[in-house]
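predicted coordinates and the sequence they were generated for:
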Amino acid sequence: MKGFSEKIETVQEYYFSAKLREVNQMIADGKPVINLGIGSPDLAPDPKVIEALKNTAENPRAHGYQSYQGIPELRIAYAEFYAREYGVSLQPDKEILPLMGSKEGIMHVSMTFLNPGDEVLIPNPGYPTYASVTNLLGAKPVYYTIDLNRKGRPDFESLEQTDLSKVKLMWINYPHMPTGAQGSEEILKELVDFAKKHDIVLISDNPYSHILTDAPRSILSISGAEEVAMELNSLSKTFNMPGWRVGMLAGRADWLQKVLKVKSNMDSGMFLGLQKGAIAALGLGKTWFEDLDDLYKNRRKLVWKLADKLGLKYEQDSAGLFVWCQVPEGKTAEEIVDNLLYEKNIFITPGKIFGSEGNNYVRISLCMPEFKILEAINRIKP
């Protein structure tokens, strides 16, 4: 044995991969753990989605290899969704690439654009996978802060004082995970202008645009974005399909063809039943989103009560599946997280895993039934 790749030393095992082993072991040992840590929707997809999967799976001819680009009907369904929900016109055969989850797309996009030594702008706090993939490819993460008092606006003033000559990619994420900052059309316009000025590829990761938002937005709706931006999207959060692993990448046809070169060497196409289910999901109407928002609004009110009991501060003008909470002075996030897990059997997430700007924060998920959130509240003494 001559050893492992040096690149594997640049990353740690994904936090939830390791932590959920511990949580699951506690549950197996009889501990009544309430998991308010991870953002995996606990609800089922619409019955139409299940029916589409079932009907396809029963067809003996449906189990072969599929196209790397997905079936035409799926690409058309994505295009219709983008036109209806974001006002964005996409060519189904050229500007849409279905993926096995948008997390896969982070790797594919990064492999397509990055060389060792290139730099990547990553929000702090932000989704850890952006940095992990950057490190695995021998590129360098360069972190930028966002202003939570201005809907998550990047600190452009500081960025303009930074040497950006080696920066090739910039990751953005609105509604922002983990903070829930909603962003705005003005911020997206600033980002497009910034990317043009510095010749940076702008990658929008957009899985939360229909969860407790004031208005769904896509970077591709901004004038000029088609020149500098691509967008990842996912059915995981919006349609309660995280385990299905169905996502997409949209943007410039010439860039998508380069991403396809990477993707086609890493998978053999998505199971037809999943594609048919995705088509059914993408065709659901406004009532689907309205009903989902009503449910999450009720859960969020309870999570706010839990946060109040713990003395945590939070913003109510946020979106997505989480509540981002600042810990009180005199306490640490690790202290609160560990006390809740080991003393109260409640699991929440420490903000430090999302970057240094999250050190004094914790994140609480809305992916738990109301009666379970109420039980967590009752476990906290007044």
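Structure received.

can we go C-alpha only for contacts and neighbour counts from here?
OK.

can you give me the helices in the stretch 151-300 of the chain?
156-160, 185-198, 225-228, 253-263, 272-282, 286-309 (DSSP state H, counting those that start in this stretch).

likewise the stretch 1-150 of the chain?
15-28, 47-57, 72-86, 102-113, 128-136.

same for the longest one, what does it pack against?
This means helix 72-86. With contacts taken as 3 or more Cα pairs under 8 Å, 6 or more residues apart in numbering; DSSP states H and E, helix 72-86 sits against strand 96-99, helix 272-282.

ok and the longest strand anywhere in the chain relative to helix 128-136, angle-wise?
Assignment by DSSP state E gives strand 140-147 as the longest strand of the chain. Angle, strand 140-147 to helix 128-136, by axes from the mean of the first three to the mean of the last three Cα atoms, to 10 degrees: 160 degrees.

picking that back up, redo the helices and strands packed on helix 72-86 as JSON lines? Include mean neighbour count.
Output for the helices and strands packed on helix 72-86, formatted as JSON lines (neighbours: other Cα atoms under 10 Å):
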{"stretch": "strand 96-99", "mean neighbour count": "26"}
{"stretch": "helix 272-282", "mean neighbour count": "22"}
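
what's the closest of those to K258?
For K258, the closest of those is strand 96-99, at 11.1 Å, according to Cα to Cα.

follow-up on the earlier one: so can I have TSV of the helices and strands packed on helix 72-86 showing distance to D118?
Converted to TSV, the helices and strands packed on helix 72-86 look like this (distance: least, Cα to Cα, whole Å):
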stretch	distance to D118
strand 96-99	25
helix 272-282	35
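
so which of these is nearest L256?
Checking the helices and strands packed on helix 72-86 against L256 by Cα to Cα gives strand 96-99 as the closest, at 7.0 Å.

can you list contacts of the closest one?
The contact list for strand 96-99 (Cα atoms under 8 Å, 6 or more residues apart in numbering) reads 69-70, 74-75, 78-79, 90, 105, 245-251, 256, 260, 270.

mean neighbour count, the helices of the stretch 151-300 of the chain: which tops it?
helix 272-282 (a mean of 22; mean count of other Cα atoms under 10 Å).

please compare the first structure with the one that follows:
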Amino acid sequence: MITPAHRLQSVQEYYFSRKLKEVQALVAQGHPVINMGIGSPDLPPHPSVQQALVEALALPKAHEYQSYQGIPELRAGMRRFYETQFNLAPDVPVDFLPLMGSKEGILHIAMAFLNPGDQVMLPNPGYPTYASVTELVEAEAVYYDLQPEQDWVPDFAALEALDLSKVKMIFIGYPHMPTGAPGSLQLLQQWVDFARKHQLLLVNDNPYSFVLHHNPISIFNCQGA
């Protein structure tokens, strides 16, 4: 049998896959489990959205390979969304690339920037995919702790005391998963300043902009981001 690549020795079953199996086993035993693990939408798309999808299937080019970067209309719509929802100035140099999901983006950006032995700063607690991808690309995880008594924000003095000589990338994400800490523009600015000071790539995973936030914020609202 052909031997798999040695990097696969560090790959384990995805965290939520294991948890869902545990939930299914408990349900099978008759336990009244309320699954709060993955926030799948509990309402169907609006009828107008469903109709638009049906009509799109009939378009002459619907059966062809899709654009590598997304059609211009989609990318322009993404920019308009950021301008209107995050008050992002039209001249801010931001580009957009549609993804199948956050896991794809996390993997691709890690593959694009990390070499074996590079270090990556990851939140603890944090989204399990950060650690999985770090192992897959043979980089090294350096965890920074988030404590409830500090409202789940990092101790920047402690971060400054770390040996950052091998660190290349930082993963952050607010509103935070799994704690739900909303974060703030001031916190994001601290991260931007820290990353610029130490010449680190700052990756802000931001799928929950409109959850727990009355005024959604983007890292692109920060000076120097």
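That came through fine. Quantities reported herein were computed from a predicted structural model and do not represent experimental measurements.

ok so, going back, so which of the helices of the stretch 1-150 of the first structure is nearest Y314 of the first structure?
That would be, of the helices of the stretch 1-150 of the first structure and by Cα to Cα, helix 128-136, which comes in at 21.7 Å.

quick one: the closest one to helix 15-28, angle?
With the same axes, to 10 degrees applied, the angle from helix 128-136 of the first structure to helix 15-28 works out at 130 degrees.

can you list the buried residues in helix 128-136 of the first structure?
Buried residues in helix 128-136 of the first structure, defined by neighbour count with 16 or more other Cα atoms under 10 Å: P128, Y130, A131, S132, V133, T134, N135, L136.

closest to I373 of the first structure out of these?
I373 of the first structure lies nearest to P128 out of the buried residues of helix 128-136 of the first structure, by Cα to Cα, at 26.3 Å.

mind listing what D147 of the first structure touches?
Taking Cα under 8 Å, 6+ apart, we find D147 of the first structure in contact with R153, P154, D155.

ok, the counterpart of N204 of the second structure in the first structure - contacts?
For N204 of the second structure, the aligned residue in the first structure is S204 (criterion: TM-score structural alignment). For S204 of the first structure, the contacting residues are W171, I172, N173, Y174, I219, A229, M230, E231, L232, by Cα under 8 Å, 6+ apart.

tell me which of the helices and strands packed on helix 72-86 of the first structure sits nearest to E186 of the first structure.
strand 96-99 (25.3 Å).

is it true that L136 of the second structure touches Q9?
No - contact criterion Cα atoms under 8 Å: L136 of the second structure and Q9 do not qualify, at 9.2 Å.

before we move on, back to that, so which two of the buried residues of helix 128-136 of the first structure are the farthest from each other?
Spatially, the most separated pair among these is P128 and L136, at 12.5 Å (Cα to Cα).

quick one, which of the helices and strands packed on helix 72-86 of the first structure gets closest to A57 of the first structure.
Closest among these, using Cα to Cα: helix 272-282, at 5.8 Å.

ok, and what's touching that closest one?
Counting by Cα under 8 Å, 6+ apart, 45-46, 48-57, 62-63, 66, 70-71, 73-74, 77-78, 81, 235, 239, 244, 246 sit against helix 272-282 of the first structure.

if I look at the residue nearest the centre of the second structure, how far off is G126 of the second structure?
Ranked by distance to the mean C-alpha position of the second structure (Cα atoms, centre = their mean), the top residue is D205 at 3.1 Å. Separation of D205 of the second structure from G126 of the second structure (Cα to Cα, to the nearest Å): 11 Å.

again with F96 of the second structure
For F96 of the second structure relative to G126 of the second structure (Cα to Cα), the value is 25 Å.

over to V120 of the second structure?
Between V120 of the second structure and G126 of the second structure the distance, using Cα to Cα, works out to 13 Å.

more crowded one of these two?
Neighbours per residue (other Cα atoms under 10 Å) separate V120 of the second structure from G126, with V120 holding more: 24 against 20.

pretty sure E140 of the second structure contacts L122?
No - the pair E140 of the second structure and L122 does not pass the contact test of Cα under 8 Å, sitting 9.9 Å apart.

wait, isn't L202 of the first structure in contact with L169?
Yes - with contact defined as Cα under 8 Å, L202 of the first structure reaches L169; the gap is 6.0 Å.

counterpart of Y14 of the first structure over in the second structure?
Counting by TM-score structural alignment, Y14 of the first structure corresponds to Y14 in the second structure.

tell me how far its match lies from Q119 of the second structure.
Taking Cα to Cα, one finds Y14 of the second structure at 21 Å from Q119 of the second structure.
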